[in-house]
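# The amino acid sequence is not available; the structure is as follows:
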């Protein structure tokens, strides 16, 4: 039986992850909310490492939304050709910049963030967590989608929104803001897709995968 089907106190069992990762900055190397928003959009279906490489030149050219809004599609595309789906993402960035006009207008709620092109719930959750805004959901990135079912926290879904919905049902709202990123860091550092470092994992005593291997 999967652990999520039982009476596992996941809020308690995940405390070591919160202790280790609470407040740890997202791997995207941003300096302000504007930069974070742009990088989150660019990172969809791409790697944080790749976005970190192209970001400095992009932000030298476009230091804020005002400068981005005054640009054009061809110029923006020329800055992000090494990013996956750069044509689509360039159109999203230009539309967002021309809609918001200034950095001060960047939204602060789930509803208003997800109303923007290129920003789904995962991206909005990341932005709200990094800005220390009250959580309205739980970050469910590729690492969380993989790790949450493996440890027995949720059923196995490939869709981030379904994983997020399950997590929101299982976990108390008091930890929503941090737990998604904590699980993500676990997946990046310890709970690797292959050869996971189970013996050194802080939550192996409550992990379905680990318990099945010992």
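Yep, that arrived. What you see is a predicted model, and the numbers here were worked out from it, not measured in a lab.
# all contacts plus neighbour counts: C-alpha atoms, from now on.
OK.
# what secondary structure does residue 84 sit in?
coil (DSSP: H, G, I helix; E, B strand; the rest coil).
# State whether it and residue 41 are indeed in contact, as I suppose.
No - at 10.9 Å, residue 84 and residue 41 do not qualify as touching, with contact defined as C-alpha atoms under 8 Å.
# putting a second one here so we can go through both:
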């Protein structure tokens, strides 16, 4: 089963033939930063545009970002969620990596969290993909939802609480693999609105199986009689 994260996830957003390991790690950081509040295909498309940065299309590097105006970055990022803010953050991150980290991605969670736009989830994604380091289970909206439905964690609105509960009983050696696998499963099978319980291999053990109400379209409210008459009168006058 191929899922959106397999085709468009952060791990496949690196340019083919990237010149250096540092450049590869930076591209992974950028893709992870852009992925927040954005669907994977949109992030992937934005990354392809960013790969054309630099003199002669030299690629997405710290140097290229620093040399590009923020307004141009904003244009390239659209329609990424909060693209204007992320263009600002991208410029600041590039500057910090140059001045404090020798043009490289930090190897520690606290150092990553100190970067603009990088929260706990994104920081753990970067550590996992850029450095192969597992500093906890990555809990995004899909992992959080599945943990609730499967009864893996108690009812909470806080992904960090879910992460701590999962880490209490899931063996550490599975944390990295579980993060990527559950995200894909949530995208393709246990979706937010219309989960495919009939084809789910976990349905027999899932306490939420066949209990999620299918999504329905909201019906438009009929306008008040007075407004409806005014609309009809305006239409008649225009004819």
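Perfect, I can see it now. For clarity, every value in this text was computed on a predicted model and none was experimentally measured.
# neighbour count winner among residue 84 and residue 41 of structure 1?
residue 41 (21 against 17; other C-alpha atoms under 10 Å).
# ok, now which ones touch that one?
Residue 41 of structure 1 makes contacts with 89, 118-119, 123, as judged by C-alpha atoms under 8 Å, 6 or more residues apart in numbering.
# which residue in structure 2 lines up with it?
Taking TM-score structural alignment, residue 41 of structure 1 has residue 33 as its aligned residue in structure 2.
# if I look at its match, how far off is residue 138 of structure 2?
Separation of residue 33 of structure 2 from residue 138 of structure 2 (C-alpha to C-alpha, to the nearest Å): 14 Å.
# Chain neighbours aside, what residue packs nearest to the counterpart of residue 81 of structure 1 in structure 2?
Matched by TM-score structural alignment, residue 81 of structure 1 corresponds to residue 78 in structure 2. Spatial nearest neighbour of residue 78 of structure 2, chain neighbours left out: residue 46 (7.3 Å); criterion: C-alpha to C-alpha, 6 or more residues apart in numbering.
# how close does that neighbour sit to residue 75 of structure 2?
Using C-alpha to C-alpha, residue 46 of structure 2 is found at 10 Å from residue 75 of structure 2.
# Pick out whichever of the two has more residues nearby.
Taking neighbours as other C-alpha under 10 Å, residue 46 of structure 2 and residue 75 compare with residue 46 leading, 21 against 15.
# That one -> structure 1?
Using TM-score structural alignment, residue 46 of structure 2 lines up with residue 54 in structure 1.
# is it true that its match touches residue 81?
No - Residue 54 of structure 1 lies out of contact with residue 81 (C-alpha under 8 Å); the separation is 9.4 Å.
# could you list every residue that touches residue 23 of structure 2?
60-62, 104.
# Please disregard the earlier target; I meant residue 83 of structure 1.
Residue 83 of structure 1 neighbours (C-alpha under 8 Å, 6+ apart): 42-43, 46, 50-51.
# Among those, which one lies nearest to residue 132 of structure 1?
Within the contacts of residue 83 of structure 1, the smallest distance to residue 132 of structure 1 is 20.6 Å, found for residue 43 (C-alpha to C-alpha).
# Could you report the neighbour count for the closest one?
Neighbour number of residue 43 of structure 1 under other C-alpha under 10 Å is 19.
# Please identify the helix or strand for the closest residue to it other than its chain neighbours.
Nearest residue to residue 43 of structure 1 in three dimensions, chain neighbours excluded: residue 51, at 6.1 Å (C-alpha to C-alpha, 6+ apart). Using DSSP states H and E, residue 51 of structure 1 falls within helix 48-61.
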